[in-house]
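In: Only the shape, not the letters, is given here:
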């Protein structure tokens, strides 16, 4: 097991020097100090205060992920000669990293059914083809998908066009990540987003990090974890895998940390079984209730349904709890004592919680535990889902969802004087299933990599292949342009955030809206997403029905958002004042919640069934250290000690039982797929659990969904491993 002594620090600084050297100091510095929101995670950085400032005013807020995004954005265009020399098949053989580093897309590309190559197309020809396809397609046989990197303006405009066009088949990448967080928080608190602001993190004396690896995916959050430890607080990490960056981390912007071999992050590191989080959370609740260490005043005054919840928790046996969680009773009871003794507690989590068939119930269990301790509705405490893409929360806020909230639906109809469809829209997996059944003729994919984001990649490729026409808006080439595209496909090259010719806005995971100036010129043949969408909408929708031409101006879209989206009223004046803002009605610093009676609600769910065949393992898919979502920046994962991506990380004892050593070839099989040519590598992970990289291991993940959030179970797949040849 080859993991480093510490994470971050000089390694991150050396990487930043590598990026500067590769893209040029001038280009790099111009990008990172510009008044644009960070392009990677939703933790929040940049905007009108400058590229390295967060919403609390803290400076030097930059991380390796931010730099990696610049490395791929500040590339030269892909040479025009490549499209004739490289077939789809030859491009498909390249790794995700190789595709990303071919350069930027800088011309529309098209292939018709049966073509072996993409060919460049003029913008006029590309738009004519796109417009003709939409005019010919029945709206109910189309769907619209968005990644979380697009702007609020593009997302609002596209969902509006889709609905006026005649369909609610509008969905986004959150269905494959944090949809369970929104559903679980809605059922307990009446809100779907974080209840805290950045300032609250700085007041916490206990922070739970559950099913997340922020050292890799949200590095600037780790700075707050370190500060919590330094002011005498505690950090409890709950994760089947012991991630080195959550044990010790060197903060590059912190001189004291840089002078050490790593600052301690986790004060307690608990490694349950995969799928055992709910049992562990229930165990903490059981100990609190038994020890009479709950906040009875808060529960009585500000919650409902505690009696049913308490009765259920008391009815669970410790044997059930410890067997399913894999954690000893004494350890769980100690966690309860730490929780009871804390003054201000923040619960944070990521997809290790949501990527289960009981993901919503996991989130509800976290909310229940927060209610037990009265750690809601006050400053310095609350719930924080650690969201991924930099505007994934924003695109949902502005309506890029299959079902609009009633208030938004009514506001759009009233203020924009349109009639919206009332049919049920498809979630992301429904779009794939409908495509597989031959019920989709056209797909509009706004950013991201829909193919690689899917579970069960064999199914995903077949489903996408049945769609007669797909249009992709991207800045670089990815596997989604090469898999499942045997029929017609059109790729339109887009400007990235700091290149936009007009200002755009983004929303952080803390419900804070930033304004990005754009303005950097790099390529000469890319267009903004809004320009493409507005031109398409104006050509497809008759002017007397709705005039999309004014929405070529981003300012006009922001005015519509301010009118139609609750909490976004301040967007109406943001162009003039440049004042970024906290969305109204989402942060809970008083114990009154967005439920019918204003009270938080305890929700009771039975422990999930965890069936396991003898000899099988539970697989969770994860991002590597050199990766952001489906974008791969480095093949190796220096933090976990892997040199390539075709690896399965295993408990050392499990490896011994299978007569495996580091580097042993293995075959991995699930109910839906099989991987050959992979290697085993020892890692500190709970026995019976294994870990592999996304999206490579997605071929093993089934299409079964959490019935409440419609999110796939990426983090809980039964697999069988055998020694290869």
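Out: Arrived safely, thanks for sending. On a predicted model such as this, the values are computed, not experimentally measured, just so you know.
In: Every contact and neighbour count from this point should use C-alpha atoms.
Out: Fine.
In: which residue is nearest the centroid of this structure?
Out: Nearest to the geometric centre of the chain sits residue 388, at 3.2 Å (Cα atoms, centre = their mean).
In: What distance do you get for that one to residue 230?
Out: To residue 230, residue 388 is 27 Å away according to Cα to Cα, to the nearest Å.
In: if we can go back for a sec, surely the residue nearest to the centre of the chain and residue 39 touch.
Out: No: in this structure residue 388 lies outside contact range of residue 39 using Cα atoms under 8 Å: 10.6 Å.
In: residues near the closest residue to the residue nearest to the centre of the chain other than its chain neighbours, how many?
Out: Nearest residue to residue 388 in three dimensions, chain neighbours excluded: residue 41, at 4.9 Å (Cα to Cα, 6 or more residues apart in numbering). Neighbourhood size, residue 41 [other Cα atoms under 10 Å]: 26.
In: From the centre of the chain, point out the most distant residue.
Out: Centroid-distance maximum for the chain: residue 544 at 38.8 Å, with Cα atoms, centre = their mean.
In: Can you classify that one by secondary structure?
Out: Put simply, residue 544 is coil when judged by DSSP: H, G, I helix; E, B strand; the rest coil.
In: And residue 29, by the same measure?
Out: helix.
In: same thing with residue 722?
Out: Here residue 722 is recorded as strand under three-state DSSP.
In: separation between it and residue 615?
Out: If you measure residue 722 against residue 615 using Cα to Cα, the figure is 10 Å.
In: ok, these two, which is more surrounded?
Out: Set residue 722 next to residue 615 and count neighbours by other Cα under 10 Å: residue 722 wins out with 14 against 11.
In: Put this next to the previous one:
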């Protein structure tokens, strides 16, 4: 491949024929294109399965043909006819497989048999389920519980996650490093402080009622494409959609609906935004504060002219705490600081503020572009402050909307995957089981890594996911995991985490979301998930299992639990054979689920009560809390102005991946083909450095406090529309540049959107 051969024409709009071609390509790769297409017809349907592609909500008309390109890719990835059998492991040592790419590993197909690691041959060998459960139990019971880490991926169902936390707490620890620690933990912390619940307050229907939607630090086209249809409908009916994103992203500009026949024939598309601003990395808080500053100035002018206040004073007086303190902080913040940190001009911020002021109902929505900075909690608090000003929380068409990634990352936290469990949850679990539960806070992801580094942690169990590639400091994590006494992975496909075995290691294959799960009576079982709008709905697979040896995540967790802690307090086998019993237990422990089994069998399921959306504030003040946090003393972008040669890096997904899963090597929305080791750079920065488009460089991390040099080798430079001083590239390839102990205030979320880096010519 030549120096620039990987750069091609970008899509004119998101969706359209490009999406259909990509869907067709992925379905053909399964070897079962017709069954894959049939499966998609059952995605997000009352009698089908929940799409594993993202956590965006489903429409009220739950019987609609509602899926997207990402959903097709996720289903095709899972429904492949390729298999990773014991013969595959007999042909390859673990050391050999570690040299394979993420893409090549996962495209070998579905795992088929439980496997145990043999250090002598450096291979995984087949084992029986009973032998695996007994071996894992022996290893766990040989160490103190607080020295084991229990990771959860957001792909796990409510039922699997609930059983997992129940088992782990009966075992004796609250060590629950979770995928949410690496993405939306800042949202949970900030919203709990602000409104008393760590979730968004909107429903999907609110997007049809909003007069203005602010999309901050997220890229729906790649991460949750179904949202694009909602943004497109909003602009079509006259609502304003304001984007704040450092990169120009196709999906946030125009969307061609693949399900609109006339549009596909004519090659048309419609706008998904009405205003697009490009703040510097880390500049969102300053931009939002600037908007508030404009609102206060306009309000003062209105009052001086004898007009009513532009603020919702009744809401502020009745429902809010700390308003005057925050107002003083806003008015004391100089415009020079706001402009420098945000990278936006006062005129641009004023335009955004006028959209806010001109709208009766406003939604603010955000993702990891906001949550993965040091000051992410403060930024989300500032977003909440802005909405409080005009009463835009707790009424139709308005509210706060963090958009999660994995389809059940929110549900896992709801049912107890929490290293700092609420007292009420522990009390309820003790009543349910009659056994004492640990109450000391456990480890999140960053703390789990620290415990591995110190030697405190000796065991790791992963309920799905790819911990070693999803975490920061991936080279360090690989070394640490190989030094553990025990590693256990429950998974559908092979990934790099499985190739870092501890002294004892098991790889346990599970059913996927799309596969039929029957109990001992032959009855088809369903599981449940919770989306970003607090909707809980059922999911039942329709495809035959990839192997007769596969067990559900629930059955695997129950088998490990029974072998490790016994069945005296919990009938693990009974629960694994009837998921209704698990839901009955969840409802007893968490009364918000109500008549769980009845509710979840209704079309589209049911919504968990969200007190803040009803203007009930479960905070220490009993009100929604304004926050008077100052802007950061210095953003990373401001720091690099004093250190020539440095840039601020953000990591993100390509369009052909989902989290650490690489579906393909193209990123057509950004014009990249057949290549992933790329860094997007402002053209003027590229010229200033003396490099040219397509040059290969090593990317050097410049942020570790431990003296370690972190280098990502051999990345191509690509000119792109991004603010000067800011650069971007794909994870997991660039995760090794993110120090494990560089995380957000209060949240422990990795600062993967604000990493200081420099470039040097790549060797050769």
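Out: Yep, it's here. All of these numbers come straight from a predicted model, not from anything done at the bench.
In: What does the superposition give as a TM-score?
Out: TM-score of the superposed chains, computed with TM-score structural alignment, normalised by the length of the first structure, equals 0.95; 715 aligned residues with a Cα RMSD of 1.8 Å.
In: which residues sit in contact with the residue farthest from the centre of the first structure?
Out: Under the criterion of Cα atoms under 8 Å, 6 or more residues apart in numbering, residue 544 of the first structure has no neighbours.
In: Repeat that for residue 83 of the second structure.
Out: 108, 109, 110, 111, 112, 546.
In: at 6 Å what do you get?
Out: With contact set as Cα atoms under 6 Å, 6 or more residues apart in numbering, residue 83 of the second structure has these partners: 109, 110.
In: Which parts of the stretch 51-200 of the second structure are strands?
Out: 83-84, 110-111, 115-118, 123-126, 148-152 (DSSP state E, counting those that start in this stretch).
In: Which one, of those, ends up nearest to residue 515 of the second structure?
Out: strand 110-111 (12.2 Å; Cα to Cα).
In: Turn the strands of the stretch 51-200 of the second structure into CSV, columns for distance to residue 205 of the second structure.
Out: Shown next, in CSV, are these (distance: least, Cα to Cα, whole Å):
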stretch, distance to residue 205 of the second structure
strand 83-84, 41
strand 110-111, 37
strand 115-118, 46
strand 123-126, 49
strand 148-152, 30
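In: so which of those gets nearest residue 671 of the second structure?
Out: Here strand 110-111 is closest among the strands of the stretch 51-200 of the second structure (Cα to Cα), at 30.6 Å.
In: now the closest one: which residue numbers in the first structure?
Out: Aligned by TM-score structural alignment, strand 110-111 of the second structure corresponds to residues 104-105 of the first structure.
In: mind checking the SS state of residue 711 of the second structure?
Out: Under three-state DSSP, residue 711 of the second structure falls in the strand class.
In: Which position in the first structure pairs with it?
Out: Match for residue 711 of the second structure (TM-score structural alignment): residue 674.
In: any idea what sits nearest its match, other than its immediate chain neighbours?
Out: Using Cα to Cα, 6+ apart, the nearest residue to residue 674 of the first structure is residue 668, at 5.6 Å.
In: The stretch 551-700 of the first structure: strands as residue ranges?
Out: Along the stretch 551-700 of the first structure, counting by DSSP E, counting those that start in this stretch, strands occupy 581-582, 600-601, 617-622, 627-628, 631-632, 647-650, 665-669, 674-682, 689-693.
In: Need the winner for burial among the ones you listed.
Out: Among those, strand 600-601 has the highest mean neighbour count (mean count of other Cα atoms under 10 Å), at a mean of 28.
In: Could you tell me whether residue 719 of the first structure really is in a helix?
Out: No: assigned with three-state DSSP, residue 719 of the first structure falls outside any helix and is strand.
In: can you pull the contacts of the residue mapped onto it from the second structure?
Out: Counting by TM-score structural alignment, residue 719 of the first structure lines up with residue 757 in the second structure. With contact taken as Cα under 6 Å, 6+ apart, residue 757 of the second structure is in contact with 646, 647, 700, 701, 702.
In: mind running it again at 8 Å?
Out: 646, 647, 648, 649, 699, 700, 701, 702, 703.
In: Not counting its neighbours along the chain, what's nearest it?
Out: Per Cα to Cα, 6+ apart, closest to residue 757 of the second structure is residue 701, 4.6 Å.
In: now swap in residue 624 of the first structure and tell me
Out: Excluding the flanking residues, the one nearest residue 624 of the first structure by Cα to Cα, 6+ apart is residue 637, at 5.8 Å.
In: And the counterpart of the one you found in the second structure, how close does it get to residue 441 of the second structure?
Out: Counting by TM-score structural alignment, residue 637 of the first structure lines up with residue 667 in the second structure. Computed as Cα to Cα, the residue 667 of the second structure to residue 441 of the second structure distance reads 41 Å.
In: Filter the contacts of residue 757 of the second structure by whether they're kept in the first structure.
Out: Contacts from these that recur in the first structure, judged by both residues aligned by TM-score structural alignment, their matches' Cα atoms under 8 Å, are 646, 647, 648, 649, 699, 700, 701, 702.
In: In this structure the first one contacts residue 640, no?
Out: Yes: contact status for residue 646 of the second structure versus residue 640: in contact at 5.6 Å, counting by Cα under 8 Å.
In: And the two? Which one has more around it.
Out: The neighbour comparison of residue 646 of the second structure against residue 640 (other Cα under 10 Å) goes to residue 646, with 22 against 17.
In: Aligned to the more buried one, what sits in the first structure?
Out: Matched to the first structure by TM-score structural alignment, residue 646 of the second structure sits across from residue 616.
In: who's in contact with that match?
Out: Counted by Cα under 8 Å, 6+ apart, residue 616 of the first structure has contacts 688, 718, 719, 720, 721.
In: same thing but 7 Å
Out: 718, 719, 720 (Cα atoms under 7 Å, 6 or more residues apart in numbering).
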